[in-house]
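Chemist: What follows is a predicted structure for the sequence shown.
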Amino acid sequence: MSLSSHLQELKKKHHHLSTAVEEMQRSPGVDDLHVAELKKQKLRLKEQINKLSTQPH
């Protein structure tokens, strides 16, 4: 897998997590622990994206 396709896949996953978190937060009776875990996953993806984006090609 090329670096650009890997970055695209990470960005897609990050976007899906963002959408899921937003939807969950709008729902009544949201599981705060689950939302927190999704946010941690989102942060890890963002860190990977930033790290790979700043590496020389």
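Modeler: In hand now; what should we look at?
Chemist: Every contact and neighbour count from this point should use C-alpha atoms.
Modeler: Fine.
Chemist: residues of the helix or strand harbouring Gln48 that come out buried?
Modeler: Element membership for Gln48, per DSSP states H and E: helix 32-54. Across helix 32-54, burial judged by 16 or more other Cα atoms under 10 Å covers 35, 38-39, 42, 45-46, 49.
Chemist: another one to put next to it:
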Amino acid sequence: MSTVDHIEALKNKHATLEHAIHKETTRPHPDEDALCSLKKRKLMIKDQIVRLSEPTSH
């Protein structure tokens, strides 16, 4: 898998998590533990995207 393909896959996971977060927050009684977990996973993926998108320095 190329880096570009990997970044695209991570962006798709990020969007899926964003949707799950939105779905959970709009419930009558959101599960705060689930929200925390989803947000942490989303942030980890965002960090991976940023790291992979940075130009490498030699």
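Modeler: Perfect, thanks for sending it. This is a predicted model, so every value here is computed, not measured.
Chemist: one step back: switch the buried residues of helix 32-54 of structure 1 over to JSON lines; also include distance to Ser4 of structure 1.
Modeler: Putting these into JSON lines (distance: Cα to Cα, whole Å) gives the following:
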{"residue": "Val35", "distance to Ser4 of structure 1": "29"}
{"residue": "Leu38", "distance to Ser4 of structure 1": "24"}
{"residue": "Lys39", "distance to Ser4 of structure 1": "24"}
{"residue": "Lys42", "distance to Ser4 of structure 1": "19"}
{"residue": "Leu45", "distance to Ser4 of structure 1": "15"}
{"residue": "Lys46", "distance to Ser4 of structure 1": "15"}
{"residue": "Ile49", "distance to Ser4 of structure 1": "10"}
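Chemist: Contacts for whatever helix or strand Ser5 of structure 1 lives in next, please.
Modeler: Assigning secondary structure by DSSP H and E places Ser5 of structure 1 in helix 3-26. Contact with helix 3-26 of structure 1 is made by 30, 35, 38-39, 41-42, 45-46, 48-49, 52-53, as judged by Cα atoms under 8 Å, 6 or more residues apart in numbering.
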